[in-house]
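K.L.:
Sequence and computational prediction follow.
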Amino acid sequence: MRLSSLRGVLLAMPIALLTLVPLLVVLGAFLDPQPEIWTHLIDYVLPDVLKNTLILLLGVGCGVLLLGVPLAWFTAVCEFPGRRFFSWALMLPLAMPAYVLAFVQVGLFDFTGPVQTTLRELTGDSSWFPRVRSTGGVVLVLSLAFYPYVYLLARNAFLTQGKRALEAAQMLGMSRQQGFWQVALPMARPWLIGGLTLALMETLADFGAVSIFNFDTFTTAIYKSWFALFNLPAASQLASLLVLFVLVLVGLEHWARGSRQYHGRIVAAERIQLHGWHRAMAVVVCTLVLCMAFVVPLLQLLFWVSSIWREDLDARYFGFTLRSMAISLLAALIVAVLSLCLVFIQRRFAGRMTRWTVRLATLGYAVPGSVLAVGVFLPIAWLDNLLIPLAQSLGFAGYQILKGSVAVMLLALAARFMAVAFQPMDSAMQRISRNQEDAARSLGLSQRQLLWRLHLPMLRGGVLTAVLMCFVDVMKEMPITLMTRPFGWDTLAVRVFEMTSEGMWANAALPSLMIVLTGLIPVVLLVLKSED
């Protein structure tokens, strides 16, 4: 290993430990198996949890592909009425957290909801209506929530092909349909796998939506083991299994991508003009998905808020909002500073080991929040136990310094969202060429002057994007906030969880609407970036 690369590893490793320590702590549960806990899990928990998780992964995987790929193809390659509008509007569901979409759909389509109530008034019977609180219901909701990951990446892939890929296939004797299946889709394979992997990781990490549907998965089982059964060892054992699921998923993604090289660039080729029923189908499909995933839920939230805001909006919401914004801003700033350090370390001390250390530091986004909550809490609790004798000697008997503090929550949030801040900053750094740095050095600038007069001014846009995206992600984040917050430290996301746990959909609408409106910020940034 070169000396510069070693220095890069040593500088980046303390930041990487934010993610590595929780993961190693959780995986360390396998070293202390505790047979009585595993017997209980195998007999009463794991059969249903494993079955539900596998069904959910399979169903959501198929769902996001069935929704995301056709929509990406229509808006990237075809021409039909409203294409320019749908090309960015179909990204709006990114602003709708899965747990918000879940309780809105339950509130609309459950037995006591307005849809079934209206059907009973018109026909006298609604028993034939599909049950929304079902496996199919949760799969549909998560597919609607996570299809934009596939849509965004697949659309970028199809934009690099344009109409020319189909024309090349037709020159080889294929029909347009055969060209799509045998040329366009295989060429888009790495983008599709990337989007599918993101959607499946979000599915594994989801807690709010599956809890609303009473659909037990690893995340709900971890939460119940910790807070309902007060059994932290059982929660850590379940978290270790969930980490293995995530690592297997990441490994399969790398294996599926293989060593193939895919090259392409955005082309301005002529679009395929849709006519007749093909044109109508494209408009109907785009409209239906957009309405189900964003428009109808947003209108329902506005309706609920208009009916209860006078009774529900009180001084508590000032606290909910203030705490949500404070923890989001603080976490965003901490993550932005740490990510900026990683970007500079990777640039200054380039090398394979430095890159791998930086990758480890940004691995947290692939890990569910409930796992990081367990992984951060366990060492903090251990450290607190070591500090208790010191606290007692100072006259603070039983006083705990770290456990139950905001610091625990910030540690878990920093590990979770490091990659969110790192990616836009790293992309901005890539635009600064080595020639620019050499030119600056030739003018007599030192390394520190290079940082302040070249790098930071040119990274300003990436830093702003990183802070905004982290801010919004922390606002929406539920399991880490719910599991590590100090007593009485409720946020908007916690308020949503408490109200939906009681089936009080209208009361959950106001904090949900605040979260959704905040979530529109990164979506607008993505839209503006895609139009550049």
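P.N.:
Yes, it's here.
K.L.:
Please count neighbours and contacts with C-alpha atoms only from this point.
P.N.:
Will do.
K.L.:
Now do the helices in the stretch 201-350 of the chain.
P.N.:
Here the stretch 201-350 of the chain has its helices, by DSSP state H, counting those that start in this stretch, at 208-212, 218-223, 232-257, 276-290, 296-312, 315-348.
K.L.:
Would you mind naming the helix or strand containing the residue nearest to L333 when sequence neighbours are not counted?
P.N.:
Nearest non-adjacent residue to L333, counting by Cα to Cα, 6 or more residues apart in numbering: V467, 6.5 Å away. Counting by DSSP states H and E, the element that carries V467 is helix 460-476.
K.L.:
ok, back up a step: hang on, isn't the residue nearest to L333 packed against L330?
P.N.:
No - using Cα atoms under 8 Å as the test, V467 is too far from L330 to be in contact (9.9 Å).
K.L.:
sorry, back to before: in JSON lines: the helices of the stretch 201-350 of the chain, plus mean neighbour count and distance to M514.
P.N.:
As requested, the helices of the stretch 201-350 of the chain are exported to JSON lines (neighbours: other Cα atoms under 10 Å; distance: least, Cα to Cα, whole Å):
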{"stretch": "helix 208-212", "mean neighbour count": "22", "distance to M514": "17"}
{"stretch": "helix 218-223", "mean neighbour count": "24", "distance to M514": "25"}
{"stretch": "helix 232-257", "mean neighbour count": "18", "distance to M514": "31"}
{"stretch": "helix 276-290", "mean neighbour count": "15", "distance to M514": "20"}
{"stretch": "helix 296-312", "mean neighbour count": "16", "distance to M514": "10"}
{"stretch": "helix 315-348", "mean neighbour count": "19", "distance to M514": "9"}
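K.L.:
alright, now check it against this:
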Amino acid sequence: MLRFDKLSFITIATAALLTLPIVVIVIQIFSQDMSIWHHLYETVLFDYVTNTLLLMFGVGVGVIILGVSTAWWTSSFDFPGRRIVSLLLLMPMAMPAYIIAYTYTGILDFAGPIQTVLRSVFQVSYGEYWFFEIRSLTGAMLMLAFVLYPYVYLMSRAAFLSQSGNLLDVSRSLGVSPLMSFFKVTLPMARPAIIAGLSLVLMETLADYGTVEYFGVSTFTTGIFRTYYGLGSIAGAAQLATGLLCFVLLLVMLEKFSRRRIRYFSHTESQIKPNRVKLTGALQWIVLAWCMVPVSIGFLIPAAVLAYWSVKSNVLLSSEFFVLIWNSFSLAFIAAFVAVTLALVLAYAARKSKSKLVNGAVQVTSLGYAMPGTIVAIGVVIAFNGFDNAFLSFLERYTDIEFGLFLSGTLVAVVFAYTVRFLAVSLGAIQSGLQSIKPSIDQSAQLLGLTPSQIIRKVHVPLLSGSVLTAFLIVFVDVLKELPAT
């Protein structure tokens, strides 16, 4: 008979609660016949699978190139404007992909200023010249890569900065060049953090709807929306959503399998932080230009266009704008606080427990991140409505007082949907940070009589301050950008 301590019970109960909306959606599969699924299988399912895989591959390659390279340059080298660039590289995270998709469509499309000027200068007409088609699968890859690379950048840079300078000094003393030292020492040590960031990017890519829909790319997400709204079938949408969950499960298993026997510890008493190499000559300006490319494309240009539109419409002067600001920031703060708190508990439970059930429960909580926001919201509404209706029926049977809905239509439902949707973000950042803390530190705290909650609060939180702030920031920004569930 299996026996669980209090922390394991809380972990399993939390995982069961957070996966309730997904279970509700999966149950809908069996509520009707499979005719719609057969129709999708015979017509568009192959396109959904192919485009989704290609999109994941293109975005994954893009974010690794952009995120890892910029993280290495800004953490290991010194060049003009490095500190400012290090902060600017985070800014595209605040820009929703569908917003820059709309912005660049206006700039690069046939009626945009660039093609208009080209036709005027060279006296050519439509069809007589080649120009990059922004509304395409490649365009969607680029838009998503330029706004999602900060996930990889943040975690990679944190891993690079935490590495001991002793290892790099030893590699240099053996005659290894800085570039080879990066590939043979720095990059392998940072692999857990890079994989964690890449997993978040790929799950975000799977869940994206606005960009691929605007560009006319058929993926699982657009198929779910079209099935739900076009065919009016929640069962058909749930069947596609279940297929999307299979992609997420595959990602989670691959991420775990890739580092199943690998452990990296960097918190040592003799740790020496590596000295940054000062770049000179043309190389320093080339590195600066490279770091400014994703900043400009992912934030500066779209922000300038949005600012121009805002000034023209005078929306910034309206009282409703400040109400929207308060609602957005307050909800984002609450959701980020809840997500980070739960992530700390779940990550510590997975670290402490050897039970496959507990570790599996922790991983299951990450599934909501790849679900489209509307599907998560539908699952939350169905589950909360069922609870409210059952509870109200019970109260009406024994009292004459009329009660309103307790959970449905309240901020509790919104925050719960945010937590289901974005818990994986904070969990990935916290678990990546925990891997660099030796288990002996936990054992020493237990010998001193500290409870699990005290270990988290007094030991892990101080050591994981960077990871905790990173997780809070990412969830906060993601909630601000979230549209369908809200």
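P.N.:
Good, I have the coordinates. Note that this is a predicted model, so its numbers are computed, not measured.
K.L.:
TM-score of the superposed pair?
P.N.:
Remark: TM-score between the superposed chains equals 0.78 [TM-score structural alignment, normalised by the length of the second structure]; 468 aligned residues with a Cα RMSD of 4.5 Å.
K.L.:
Could I get the contacting residues of the residue nearest to L333 of the first structure?
P.N.:
L329, A332, L333, A336, A421 (Cα atoms under 8 Å, 6 or more residues apart in numbering).
K.L.:
Now for L200 of the first structure: which residues touch it?
P.N.:
Applying Cα under 8 Å, 6+ apart, the residues near L200 of the first structure are L57, V60, G61.
K.L.:
and the residues you listed, which of them are in helices?
P.N.:
L57, V60, G61 (DSSP state H).
K.L.:
any idea what the second one aligns with in the second structure?
P.N.:
Meaning V60 of the first structure. In the second structure, the residue matched to V60 of the first structure (TM-score structural alignment) is V59.
K.L.:
Burial check on that match, number of neighbours?
P.N.:
25 (other Cα atoms under 10 Å).
K.L.:
Indicate which one of the helices of the stretch 201-350 of the first structure is closest to G82 of the first structure.
P.N.:
helix 276-290 (7.4 Å; Cα to Cα).
K.L.:
so what secondary structure elements neighbour that closest one?
P.N.:
The helices and strands touching helix 276-290 of the first structure, judged by 3 or more Cα pairs under 8 Å, 6 or more residues apart in numbering; DSSP states H and E, are helix 46-77.
K.L.:
Superpose on the second structure and give me the mean offset of whichever helix or strand comes after the helix it packs on.
P.N.:
Counting by DSSP H and E, the next helix or strand C-terminal to helix 46-77 of the first structure is strand 78-79. Following superposition, strand 78-79 of the first structure is found to deviate from the second structure by 2.6 Å on average (mean Cα distance after the TM-score superposition for the first structure).
K.L.:
Which part of the second structure matches strand 78-79 of the first structure?
P.N.:
Going by TM-score structural alignment: strand 78-79 of the first structure matches residues 77-78.
K.L.:
Please tell me how far the matching stretch is from the chain's geometric centre.
P.N.:
28 Å (Cα atoms, centre = their mean, to the nearest Å).
K.L.:
contact partners of that stretch?
P.N.:
R276, V277, K278, L279.
K.L.:
one step back: would you mind giving the contacts of L200 of the first structure as TSV with distance to T500 of the first structure added?
P.N.:
What follows is the contacts of L200 of the first structure, written out as TSV (distance: Cα to Cα, whole Å):
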residue	distance to T500 of the first structure
L57	24
V60	23
G61	26
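K.L.:
For F207 of the first structure, the count of nearby residues, please.
P.N.:
Counted with other Cα under 10 Å, F207 of the first structure comes out at 28.
K.L.:
Repeat that for S76 of the second structure.
P.N.:
18.
K.L.:
Quick check: it touching N275?
P.N.:
Yes - the pair S76 of the second structure / N275 is scored as a contact, 7.3 Å apart, by Cα under 8 Å.
K.L.:
Map A207 of the second structure onto the first structure.
P.N.:
Per TM-score structural alignment, A207 of the second structure is aligned with A205.
K.L.:
For its match, give me its contacts.
P.N.:
Counting by Cα under 8 Å, 6+ apart, A205 of the first structure has contacts T219, V367, P368, G369, S370.
K.L.:
and N51 of the second structure, what is it in contact with?
P.N.:
With Cα under 8 Å, 6+ apart, N51 of the second structure has these contacts: L137, V217, S218, T219.
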